[in-house]
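Novice: After the sequence you'll find the predicted model.
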Amino acid sequence: MVAYTCWHIWKARYAFVFNKVRINHLNVVLAISNAVGSFLAVSCGPEVNRIRECVGQVPGCAPLWFPPPPHFTKINVDASWSKMLCSGFVGVVLRDAEAHFIAAARYHIRAPCAAAVEAMALLRGCELGATLGFYEVILESDSSEAISCLSNSIENGSWEAVPTLTRVKLLGEAFQNCRWSWVPRSANMAADALTSRDCAELCDVVWVDRPPSSLVFVLNNDGLPCPY
């Protein structure tokens, strides 16, 4: 907790001094809470909720999405998969350092397993970010397996997902700066909403500047600005 607190306070002050980015105290607190919560979710299990309360998170509430550092674009991705149909849906949402909506997309994907469709979500996220011309990106997913493979060794992933993860890694290296980030589902709700089979919007559609109606409520629940 001390390390993450000092790190995010230092980053906020650095951005203010050198990049003239106004410090948003709420975003700093959320960044600390999410960083600690994500770390504890992996390493501490049942102790997570107790310790989150010490870093400003409302007791009983899960971490929320928070903006990327200045100049970065955060690309949140998620996927759903049906074993019966061997297919699923991929959702991609892009937002900037001011938490403004940039773009979103929804795709229908055929895949042999859940790990493969999660990898496809990251691939679609990289492709959309590159198409829109962004150079510094954070790819964020709630698939711990996929993010771990990209951060460490792709060979540790399931064999069905390895070919796609290899393509994702290559696309990531084409960006000027690309980071892989795992988040809990509660901090990835916008992308998650696009993967629902009940989503009314068509598949293989990209929304730019204005989000689809099904996303407005979710984006507003992040507590961040959403033009609509």
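Specialist: That came through fine. Bear in mind that the values here come from a model prediction, so they are computed numbers and not experimental data. Residues are numbered from 1 along each chain as shown.

Novice: CA atoms for contacts and neighbours, from now on please.
Specialist: OK.

Novice: Work out for me the element residue 80 sits within.
Specialist: strand 73-82 (DSSP states H and E).

Novice: Which of the residues in that strand are classified as buried?
Specialist: Judged by neighbour count (16 or more other Cα atoms under 10 Å), strand 73-82 contains these buried residues: 73-81.

Novice: all strands for this structure, in order.
Specialist: 73-82, 87-95, 101-110, 136-141, 177-182, 205-208 (DSSP state E).

Novice: Which residues does the third one contact?
Specialist: Residues external to strand 101-110 that are found in contact with it (Cα atoms under 8 Å, 6 or more residues apart in numbering): 86-96, 117, 120, 194-195, 202-211, 226-227.

Novice: Emit the PyMOL select command for whichever of the residues you listed are buried.
Specialist: In PyMOL syntax, the buried subset of the contacts of strand 101-110 is picked out as below (16+ other Cα under 10 Å):
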select buried, resi 87+88+89+90+91+92+93+94+95+96+117+120+194+195+203+206+210+211+226
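
Novice: Would you enumerate the residues in contact with the closest residue to residue 35 other than its chain neighbours?
Specialist: Once flanking residues are discounted, residue 35 sits nearest to residue 4: 6.9 Å by Cα to Cα, 6 or more residues apart in numbering. By Cα under 8 Å, 6+ apart, the contact set of residue 4 is 32, 35-36.

Novice: Return the subset of these lying in helices.
Specialist: 32, 35-36 (DSSP state H).

Novice: which of those residues lies closest to residue 161?
Specialist: residue 35 (26.7 Å; Cα to Cα).

Novice: Please report the distance of that closest one from residue 64.
Specialist: Distance of residue 35 to residue 64, computed by Cα to Cα, to the nearest Å: 11 Å.

Novice: next up, a second structure to put side by side with the first:
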Amino acid sequence: MDVGPVSGVIIGWLIFRAVLASTLWSIWKSRNRFLYQNVTIDPVFTFKQAEELIQEYWTAKGWNNATDAINEGAEKKSEDKANWSLPHDNALKINVDCALTPDEAIAAIAFVVRDSNGWVLDGASRIIAADSSLMAKGAALQLAMNYAYENDLDEVIFESDNQNLINCLNNNAPSPGWRNYVILENLQFSRNRLRSHSCSWIPKEANSVADWVARASLAGSCPTDWVMRPPPLLRKLIESDLCKAKTNVG
């Protein structure tokens, strides 16, 4: 397809921006590993890590290349933010999220279980070792699936704000690098043990409750009884979700 001179410039800019951002981020992570974990900087590994990040970026967007971005249109940036929605009757919704330390060596993972009325029924969080957001969010989803299996739950909707992870699980995208292959294999194994369920992507702003639990857990400020007695800020987020969800249904 001949995209023309203007579109060609835009495509070049998209590629340059993706390469620059991924390279700088990989250098920053290598620098943090050197400072905080005493890991020797390997330029080849850093470059390969940048390549994987670029591929993850295109995959998460559902693009094969920058031309696909032009075809879809840049106007998607102005799309309205989505809200958390109620699961259908007799179904449960489990939202998962994570929070990482600046060097991404440690993460708090969390999940929140809610019913068709939007009320929080259960949830949990853990502190784990991690080296990327995708790994941590995959671990959060694994924790949630284990919970669903151990409690023999049916009609479960799992939601994550990591689009790349969800696309891979739903076979809409290739595995994002060999480092995450084991994570995805374990998740697929867990899915095969579950009864009726689905895995869906949601925008970050629609995942605020699980995000709060993860961040508070990482900071050591999440009370053990947060499900039964949510702190004021968490209660406000839950009530906001309920208000917006009921407005959308109405």
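Specialist: Received it, and whenever you're ready, just let me know what you need. Keep in mind it's a predicted model, so treat the numbers as computed, not measured.

Novice: quick one: TM-score?
Specialist: TM-score for the superposed chains, counting by TM-score structural alignment, normalised by the length of structure 1: 0.66, backed by 173 aligned residues with a Cα RMSD of 2.7 Å.

Novice: what about the residue nearest to residue 35 of structure 1, distance to residue 28 of structure 1?
Specialist: For residue 4 of structure 1, the distance to residue 28 of structure 1 - Cα to Cα - is 10 Å.

Novice: picking that back up, quick one: which of the contacts of residue 4 of structure 1 has the most company?
Specialist: residue 32 (27 neighbours; other Cα atoms under 10 Å).

Novice: Quick check: the gap between that residue and residue 102 of structure 1.
Specialist: From residue 32 of structure 1 across to residue 102 of structure 1, the span is 24 Å (Cα to Cα).

Novice: With residue 129 of structure 1 instead?
Specialist: Taking Cα to Cα, one finds residue 129 of structure 1 at 10 Å from residue 102 of structure 1.

Novice: ok, now residue 44 of structure 1?
Specialist: In terms of Cα to Cα, residue 44 of structure 1 sits 35 Å off from residue 102 of structure 1.

Novice: Which of the two has more residues huddled nearby?
Specialist: A side-by-side neighbour count of residue 44 of structure 1 and residue 102, using other Cα under 10 Å, places residue 102 first with 19 against 13.

Novice: Just to confirm, what residue in structure 2 is aligned with that one?
Specialist: In structure 2, residue 102 of structure 1 lines up with residue 121, judged by TM-score structural alignment.

Novice: again, but for residue 13 of structure 1
Specialist: With TM-score structural alignment as the criterion, residue 13 of structure 1 matches nothing.

Novice: do residue 47 of structure 1 as well
Specialist: By TM-score structural alignment, residue 47 of structure 1 lines up with residue 75.

Novice: repeat for residue 114 of structure 1
Specialist: In structure 2, residue 114 of structure 1 lands on residue 133 (TM-score structural alignment).

Novice: One more: residue 181 of structure 1?
Specialist: Using TM-score structural alignment, residue 181 of structure 1 pairs with residue 200 in structure 2.

Novice: Was I right to think that match contacts residue 168?
Specialist: No. Judged on Cα atoms under 8 Å, residue 200 of structure 2 makes no contact with residue 168 at a distance of 11.2 Å.

Novice: quick revisit: any idea how far residue 88 of structure 2 is from the match of residue 114 of structure 1?
Specialist: 29 Å.

Novice: re the thing from before, return the closest of the buried residues of strand 73-82 of structure 1 with respect to residue 133 of structure 1.
Specialist: residue 73 (10.6 Å).

Novice: How about the contacts made by the closest one?
Specialist: Each residue near residue 73 of structure 1 by Cα under 8 Å, 6+ apart is listed here: 94-97, 134, 136-138.

Novice: The closest residue to residue 189 of structure 1 other than its chain neighbours: neighbour count?
Specialist: Counting by Cα to Cα, 6+ apart, residue 218 is the residue found nearest to residue 189 of structure 1 once chain neighbours are left out, at 6.8 Å. Residues near residue 218 of structure 1, counting by other Cα under 10 Å, number 17.

Novice: which residue in structure 2 lines up with residue 218 of structure 1?
Specialist: Match for residue 218 of structure 1 (TM-score structural alignment): residue 237.

Novice: Pretty sure its match sits against residue 208.
Specialist: Yes. Contact between residue 237 of structure 2 and residue 208 holds when scored by Cα under 8 Å: they sit 6.8 Å apart.

Novice: what about the corresponding residue of structure 2 for residue 138 of structure 1, how many neighbours?
Specialist: Aligned by TM-score structural alignment, residue 138 of structure 1 pairs with residue 157 of structure 2. Burial of residue 157 of structure 2 is recorded as 19 neighbouring residues (other Cα under 10 Å).

Novice: For residue 194 of structure 2, see how far away residue 157 of structure 2 is.
Specialist: 11 Å.

Novice: what residues do residue 129 and residue 102 of structure 1 have in common as contacts?
Specialist: Going by Cα under 8 Å, 6+ apart, residues that sit against residue 129 of structure 1 and also against residue 102 are residue 94.

Novice: Pick out the residue nearest the middle of structure 2.
Specialist: residue 162 (2.5 Å; Cα atoms, centre = their mean).
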